[in-house]
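>>> 3D model of this:
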Amino acid sequence: MGSGARITAVLGPTNTGKTHYAIERMLAHRTGVIGLPLRLLAREVYDRIVAARGPSVAALVTGEERIVGARAQYWVCTVEAMPTDIGADFLAVDEIQLCADPERGHVFTDRLLNARGLLETLFLGSDTMRGAIAALVPGVQFLKRERFSTLSHTGSKKLSRMPPRSAVVGFSVENVYAIAELIRRQKGGAAVVMGALSPRTRNAQVAMYQAGEVDYLVATDAIGMGLNLDIGHVAFSATAKFDGWRMRPLFPHELAQIAGRAGRHMAPGTFGVTGEAAALAPEVIDAIETHRFAPVRRLNWRAADLDFGSADRLIGSLEASPANEWLQRGREADDLRALKALAELAAVRDLLGHPRDLRLLWDVCRIPD
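You can find the predicted model right below:
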């Protein structure tokens, strides 16, 4: 990394223009890579780069789509799919507070520690990451952003009383479809946005809502990750979710990430609950309105230095413990579980004659879904 290479952490609440700033910085360089937490968000950023510079210089790489222009200079990716070896002048990672996420945190932490642009690196996210980034990234500079508009709590509202341009958030596919059905019966149309839909369907639903063809959006917490939607009010139909292991209440910072989608740019936003959801506690409401949350104390980490000598050695290297007090081993990820299961099969073991075979097996294990 050259001495002229800048590393900046751009931290602040939702709706502060952080992603917009990153796109502007990327386009000021000859080449760039940006890693985003969601396929839907990667798609939105890719569309903006195509609009600014044309499709031939843009690339979109996610777990489910790969569109690479003939002269690709700007790579827009999910964080898992970022190419880290193309030597781009600029590199950015969005929603860097996901380093603390139990499922995907180790990937974000790896990017925080190891991924750099040759000239400029940006990490975007919540102010809760300031201490961790300061401790782990030498030479980092901080840029604080303030929210453009106010966010205020308006209590509980029935679905039949939802104001136009509202998003109702559910945490299961069944729940989302049931709410959408209710809104369609009482109010007319609703768009549905969730990770389980195909890219084409998702994009079409977002477009339908954005164009004002329907006034209501029903979504999973996927919309918390920076989709630039024109939303005035966010209503939680539940405040707990199944996180892959158990039902758990959402943390205040997770509620804030979703509530913060209300009020685009200068327009004020409101949030509250609906349906069966319990009222939010006063201290949670206060934290969301003032954007003050407990700092992140531990980042989930997994070794990046892997041993391809044998399947057992590879698994051992993936299970190494971190040497830094800021880092902890997260829960066992799907890719490691898949590797363990496949390495048990005699038919697979017989194919592992060479380290490159093991590398291929590991690459296969890392394919999402």
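>>> only C-alpha atoms for contact and neighbour calcs from this point on.
Fine.
>>> Helix, strand or coil: sort out the nearest residue to T16 once chain neighbours are set aside for me.
The spatial neighbour of T16 that comes closest, neighbours along the chain excluded (C-alpha to C-alpha, 6 or more residues apart in numbering), is R147 at 4.6 Å. Using DSSP: H, G, I helix; E, B strand; the rest coil as the criterion, the local structure at R147 reads coil.
>>> Helices along the stretch 101-250 of the chain, start to end?
105-114, 130-136, 173-187, 199-210 (DSSP state H, counting those that start in this stretch).
>>> So for K18, which of those helices sits nearest?
Comparing the helices of the stretch 101-250 of the chain by their distance to K18 (C-alpha to C-alpha), the top pick is helix 130-136, with 15.3 Å.
>>> quick one on the thing from earlier: the residue nearest to T16 reaches G12, doesn't it?
Yes - using C-alpha atoms under 8 Å, R147 is in contact with G12, at 7.3 Å.
>>> Contacts only, for the residue nearest to T16.
In this structure, R147 makes contact with G12, P13, T14, N15, T16, judged by C-alpha atoms under 8 Å, 6 or more residues apart in numbering.
>>> at 7 Å what do you get?
Residues counted as contacts of R147 (C-alpha atoms under 7 Å, 6 or more residues apart in numbering) are P13, T14, N15, T16.
>>> one step back: select, out of the helices of the stretch 101-250 of the chain, the one closest to V50.
For V50, the closest of the helices of the stretch 101-250 of the chain is helix 199-210, at 15.8 Å, according to C-alpha to C-alpha.
>>> Here is the second sequence; please produce its structure so I can put it next to the first one:
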Amino acid sequence: MHLFSTQLVLRCPTGARHRAFLSCSYILRNNVHNRSHKRTKVSSRVAKQLKLTQTHKKPVSLAGVIKPSVLPSQSPNTSTDDTVALDFAGPLSKADILAVLNQFFRQPEVKSLAMQQGMEHSLFLQAFSEFRKYCATISPLPSELHIKLSDIINGYGTATDLFPFFLQHAKVMYPHLDYVKDLRHASNLTSPAQLFPLARAKQRKIIIHAGPTNSGKTYHAFQRYLASKSGIYCGPLKMLAVELAQKSNDVGIACDLVTGEERNFADPEGLMPAAHISCTVEMTDIERPIEVAIIDEIQMLRDKQRGWAWLRAFLGVNADEVHLCGEEAVIDLIKNIALDTGDTVEVKRYKRLTPIEYMNEPLGSIENVQDGDCIVCFNKSSIYQLCRELEKMGRQCAVIYGGLPPGTKLAQASRFNDPDDPCKVLIATDAIGMGINLNIRRVIFYSLLKIEESRGSKINTVISPSQALQIAGRCGRYGTTHKDKGYVTTFHGKDLELMHDLLNKQINPIDKAGIHPTADMIELYGYYLPHASLSDIIDIFLSLMTIDGDKYFLCQIDQFKQIAEIIEHIEMPLRTRYVFCCAPIPLQSAFVTTMLLKYARQFSAGQPITGKWLAEQIGWPLPKPITLNELTHLEAVHDSMDLYNWLSYRFEDQFPDKVEVKDMQMAIDKAILEGVCEITKLVVISENNSDKDDMRVEKLKTLPSNISRILEKLSEKLPNET
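Take a look at the predicted model:
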């Protein structure tokens, strides 16, 4: 390839050398990609489409979706009534009619009445333009309109009196105005508690277990769960759901596990459902009668992305007792919402079981790391750097970050917790904030800044006091090796004052809970707006939606809309499309997004998405990763299999091979674990490859001058053209 590219440049005319050089540069750069890029080609069209959808387009309005009906340009048949009106009121001049219409347009009351009828500003402008044209050109006018205009012109009425005629004309243009009332009713979220009739049919008892991390609040709720005839645990993470199911089964209380990607039944045959369930909060069964329900980390009601799931579980779970575990900041909001549900509320407060000290000295240097330390970073590059430095010191470390599969996280946690394992230091992101019990003596914040997505761009923001306390609370936990006392500090001295401010700051009360449109609501909109895309339907829903702003806020649905736009060209029923758009995928991963698109295409074509088909798409079997890029690619493949499992429990016929895919996923989990255990080697290899790439690029920069000299020598040997 290199030789061919060079020959191509040599044979080019002088004026085209630069363009050929750029082409040659592109080929050479692509040849230094690692093995994972050779194995996997991410669709450039999907990547481009993903980039486009991440830029926030202007929300679509009803006027942008509903096309006006074509109105007759000819005068309607003249009736006797119209002739009588002309004789009774006399002829009207066009100038007088237009003057009245201009007054009508300027009235604030008219615009307010139009908005109440579902005519937003742009639609109102279109409707008025056509009404004005109609009144000025049609002759004779309908009798009632003619008489009303005459009265207004002669001072016996106001321009606002024309509104019924304007509305009648607008409904001829826009027939949907007749059912705007139905759409508004469908998007009325002012009383979300009434969306759950089974829960409202009983008098529930709400018990709030409020306290900081490591205060025993979930433990006490769990004891009531074990003593009940039937129960459901709703947790924020799959790992927590797995842990609670295992604890329940270990003490002889049969418990089924239900997550978005997995179903494990206590009954080996899977025929008899257990009386107790442990699930992720999104999978809460709101129809099944339950004696005791636990909703863990209830303060997540305020989460901008997932808050709706906690609100749905709280409002909808069909339980006699509902135990809510979380921060004290949520108490007032729960009491406020309970006024709508009619439930009784009891509050139990807890204190931390072990002391914790916020240190006045930073770590200062990696050489000061001690056994039992956990350094918390908020980006992978810092994790790689610290692992490399610890390796140089001869210290082994465990690594935990959000992109790792649950099995790998648990294996790394087990290494760190094992007193006989030489791994005594943990490098992690805020993924340790929930769900993993760790023998941490001291938490060290490497930074207090976290990258957040904001309107399609990434910005560094200081973590919230709640996040800081959640992470700091992982040290010195009751029941661990370092239960006597925990310590918290920063790596850099410049962050120490900010850390103290965050950890000592009073957490503001949570005053609003997240809410989200349901599939039934969106399907009703689709019935009334059959030609609108799902993304447009969401925009229209938002424009007509009403919520109680004192208690609720609308969760961010940017990812939902981005997926809707990516699969918009694929034919599928609206409810099916809604399910695909709810898929919990890392949208920043082009590979996973491409796999979602491929799943959707196969589904639309009526083709089963088999394990064999999936193996062909991912290039199975996949080798052990030897660079960081290959490790990241394996994580993306694992996520795409999570997506397969998630879809398989919603469309079992089209995704029939979840057992086979699960086996493949376990093999990938093992390969990822091996890669993480040797992460320092991967860092070194990746750095060496990067250095080689830089050297090749530097050589590439000298190509134009070399080629020029070669061309000059060749031209001297060639005969002159005559």
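>>> circling back to that earlier point, and the aligned partner of the residue nearest to T16 of structure 1 in structure 2, how far from K238 of structure 2?
Under the alignment by TM-score structural alignment, R147 of structure 1 pairs with R352 in structure 2. Going from R352 of structure 2 to K238 of structure 2 by C-alpha to C-alpha, to the nearest Å gives 25 Å.
>>> do L324 of structure 2 as well
Distance, L324 of structure 2 to K238 of structure 2, by C-alpha to C-alpha: 18 Å.
>>> The two: which is more packed in?
The neighbour count for L324 of structure 2 versus K238, taken as other C-alpha atoms under 10 Å, is higher for L324 (27 against 21).
>>> circling back to that earlier point, any idea how far the match of R147 of structure 1 lies from R474 of structure 2?
Taken as C-alpha to C-alpha, the span from R352 of structure 2 to R474 of structure 2 is 11 Å.
>>> got it, and I207 of structure 2?
From I207 of structure 2 over to R474 of structure 2 the distance is 25 Å, taken as C-alpha to C-alpha.
>>> ok, now P108 of structure 2?
Shown here: P108 of structure 2 relative to R474 of structure 2, a distance of 58 Å by C-alpha to C-alpha.
>>> Counting neighbours, go ahead and name the busier of these two.
The residue with more neighbours, out of P108 of structure 2 and R474 and counting by other C-alpha under 10 Å, is R474; that gives 27 against 11.
>>> Mind telling me what the more buried one corresponds to in structure 1?
Taking TM-score structural alignment as the alignment basis, one finds that R474 of structure 2 is matched in structure 1 by R261.
>>> Enumerate every residue touching its match.
G224, I231.
>>> go on, K304 of structure 2?
Residues in contact with K304 of structure 2 (C-alpha under 7 Å, 6+ apart) are G514, C555, Q556.
>>> and the second one, what is it in contact with?
If you count contacts by C-alpha under 7 Å, 6+ apart, C555 of structure 2 has them with K304, Q305, G307, W308, G514, I515, H516.
>>> Then the first one?
Taking C-alpha under 7 Å, 6+ apart as the criterion, G514 of structure 2 is in contact with L301, R302, D303, K304, G307, W308, L311, Y552, F553, L554, C555.
>>> Save those as JSON lines, and put in distance to K483 of structure 2 too.
Listed next are the contacts of G514 of structure 2 as JSON lines, based on distance: C-alpha to C-alpha, whole Å:
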{"residue": "L301", "distance to K483 of structure 2": "30"}
{"residue": "R302", "distance to K483 of structure 2": "31"}
{"residue": "D303", "distance to K483 of structure 2": "31"}
{"residue": "K304", "distance to K483 of structure 2": "34"}
{"residue": "G307", "distance to K483 of structure 2": "32"}
{"residue": "W308", "distance to K483 of structure 2": "35"}
{"residue": "L311", "distance to K483 of structure 2": "34"}
{"residue": "Y552", "distance to K483 of structure 2": "39"}
{"residue": "F553", "distance to K483 of structure 2": "40"}
{"residue": "L554", "distance to K483 of structure 2": "41"}
{"residue": "C555", "distance to K483 of structure 2": "38"}
